[in-house]
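Colleague: here is a sequence together with a model predicted from it:
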Amino acid sequence: MRVVIAGGHGKIAQLLERQLAGRGDTAVGLIRNPEHAAALTAAGAEPVLCDLEHTDAAEVAGHLADADAVVFAAGAGPGSGAARKDTVDRAAAGLLADAAQRAGVRRYLLVSSMGVERDPAPGTDEVFVAYLRAKKAAEDDVTSRDLDWTVLRPGRLTDEQPTGRITLARHAPRGAVTRADVAQVLVALLDRPASARRILELVGGNTPLGEAVATATA
């Protein structure tokens, strides 16, 4: 399987790249900073320089040649303002979808966030509100398309060791989940065609990961 990952230098993306490469798949990471290429190579991925904020669908489609799936794992990241939440978390997700349709790649996994369907509590930081709105707008865009999309909404992300035990459902209780478990769930979803056209929320839990994925996508 050849999987192209937008936001290829992100923490979840690098964990995903290592897992894909470790089982013999080809992981391609789109990055905007050439200094990040070495980290992707170390993870077993093929780095491709492509700044999704400053390109067009035709160029991105060229990078998707022969891909079996795309994963949008990009984000403006901490310290960025509301404007970049829109240009990265929303617009770049749509651009990747445009490119996937041009390139004939039907499988699209979108890493979103829990909380996008709830109204932010009064006093919530305005940049975080912009982030949630951008993620929801990206979901609305991608899910409106003729693609085999899956939206994964992780809870609060941690860098702890993977537990292999999760809660995965259309609606999950608030909670945390390790980035390593998120990456493992993405791999499992890529392997399950039945996960297409589903929106799933993910937090740590008590169910073995494989069983949780199978149940949520039955």
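Modeller: Arrived safely. This structure is a prediction, so every number in the text was calculated from the model and none was measured.
Colleague: switch to C-alpha atoms for all contacts and neighbour counts from now on
Modeller: Fine.
Colleague: so what's the residue nearest to E46 when sequence neighbours are not counted up against?
Modeller: Excluding its sequence neighbours, the residue lying closest to E46 (C-alpha to C-alpha, 6 or more residues apart in numbering) is V28, at 4.6 Å. Going by C-alpha atoms under 8 Å, 6 or more residues apart in numbering, V28 touches 2-5, 8, 17, 45-48.
Colleague: of those residues, which belong to helices?
Modeller: E17 (DSSP state H).
Colleague: show me the strands in the protein, by range?
Modeller: 2-6, 26-31, 46-49, 69-72, 107-111, 148-154, 156-158, 165-169, 176-178, 198-204, 207-208 (DSSP state E).
Colleague: got another one to weigh against that:
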Amino acid sequence: MRVVIAGGHGKIALHLERLLAGRGDEPVGLIRRPDQEPDIRATGAEAVLCDLEKAGVDEVAAHLAGADAAVFAAGAGPNSGAPRKDTVDRAAAVLLAEAAERAGVRRFVQISSMGAGKPPEPGSDEVWAAYLTAKTAAEDDLRTRDLDWTILRPGALTDDPGTGLVALSDPPSPRGRVPREDVAAVIVALLAAPGSHGRTLELIGGDTPVPEAVRGR
């Protein structure tokens, strides 16, 4: 399976690329900077330079040509301001989804966030509110598209080693934490899970093995 991953140098994406390559798939990481290429290649993935804040839909569709699936794992990052939450967390996600349609890549997994899907709480930090607003808009756009999409909303992300045990459910779910490595493992399982098409799922750490949690959806 050839899987093109936007935000290919992100922490979840690097785990995802390693897992996919390890089982014989062909992960492709879209990255913004040439200096990120060695990290991508170290996972066993192919690195492709493509800045989603500057690229047009035809360029992105060309990178998606021949792929079996696309994963949106990009994010503006914790040190970015409100404007980049819109240009990355919303606009880049919309661009990738439009390019997937154009390239005929039907399977599409979008990493969102718990808290998306509703207005930010009154008094929220401006940047956090912009982040949730952008994620919500990206979700709303994806639901209108003729793709086999799944939206995955992880809880608070950690760099702890993955446990392989999660709680995956329809929203709303309790707040919780989840290792990035486990998020990546869930995405691998979702890619081959047609029962998750057209679903919005929330993810936190739990006590159910990843394959079983995904099958249960």
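Modeller: That came through fine. Source: prediction; values computed, not measured.
Colleague: TM-score for this pair?
Modeller: Superposed pair, TM-score by TM-score structural alignment, normalised by the length of structure 2: 0.98. Supporting alignment: 216 aligned residues with a C-alpha RMSD of 0.8 Å.
Colleague: can I get the strands of structure 1 in CSV with distance to V142 of structure 1?
Modeller: Formatted as CSV, those follow (distance: least, C-alpha to C-alpha, whole Å):
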stretch, distance to V142 of structure 1
strand 2-6, 14
strand 26-31, 19
strand 46-49, 23
strand 69-72, 11
strand 107-111, 8
strand 148-154, 7
strand 156-158, 23
strand 165-169, 19
strand 176-178, 24
strand 198-204, 11
strand 207-208, 29
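Colleague: still on that earlier bit, of the contacts of V28 of structure 1, which is the most crowded?
Modeller: G8 (32 neighbours; other C-alpha atoms under 10 Å).
Colleague: and the closest residue to that one other than its chain neighbours, how far is that from M114 of structure 1?
Modeller: Spatial nearest neighbour of G8 of structure 1, chain neighbours left out: G29 (4.0 Å); criterion: C-alpha to C-alpha, 6+ apart. Distance of G29 of structure 1 to M114 of structure 1, computed by C-alpha to C-alpha, to the nearest Å: 24 Å.
Colleague: between those two, who's got more neighbours?
Modeller: Between G29 of structure 1 and M114, counted using other C-alpha under 10 Å, G29 has the larger neighbour count: 30 against 23.
Colleague: the more buried one reaches A39, doesn't it?
Modeller: No: using C-alpha atoms under 8 Å, G29 of structure 1 makes no contact with A39, being 10.4 Å away.
Colleague: any common contacting residues for those two?
Modeller: Residues touching both G29 of structure 1 and A39 by C-alpha under 8 Å, 6+ apart: H9.
Colleague: re earlier: mind checking which of the strands of structure 1 is nearest D125 of structure 1?
Modeller: D125 of structure 1 lies closest, by C-alpha to C-alpha, to one member of these: strand 156-158, at 16.1 Å.
Colleague: mean deviation of the closest one from structure 2?
Modeller: For strand 156-158 of structure 1, the mean deviation from structure 2 after alignment is 0.2 Å (mean C-alpha distance after the TM-score superposition for structure 1).
Colleague: which secondary structure elements does that strand contact?
Modeller: Packing partners of strand 156-158 of structure 1 (3 or more C-alpha pairs under 8 Å, 6 or more residues apart in numbering; DSSP states H and E): strand 176-178.
Colleague: mean distance, the strand it packs on to its aligned residues in structure 2?
Modeller: Averaged out, strand 176-178 of structure 1 is 0.4 Å away (mean C-alpha distance after the TM-score superposition for structure 1).
Colleague: which residues are contacting that strand?
Modeller: Contact with strand 176-178 of structure 1 is made by 154-163, 166, 202-204, as judged by C-alpha under 8 Å, 6+ apart.
Colleague: let's see that with 7 Å instead.
Modeller: If you take C-alpha atoms under 7 Å, 6 or more residues apart in numbering as the criterion, strand 176-178 of structure 1 is touched by 154-162, 203-204.
Colleague: quick one: buried residues of that strand?
Modeller: Neighbour-count burial for strand 176-178 of structure 1 flags 176-178 (criterion: 16 or more other C-alpha atoms under 10 Å).
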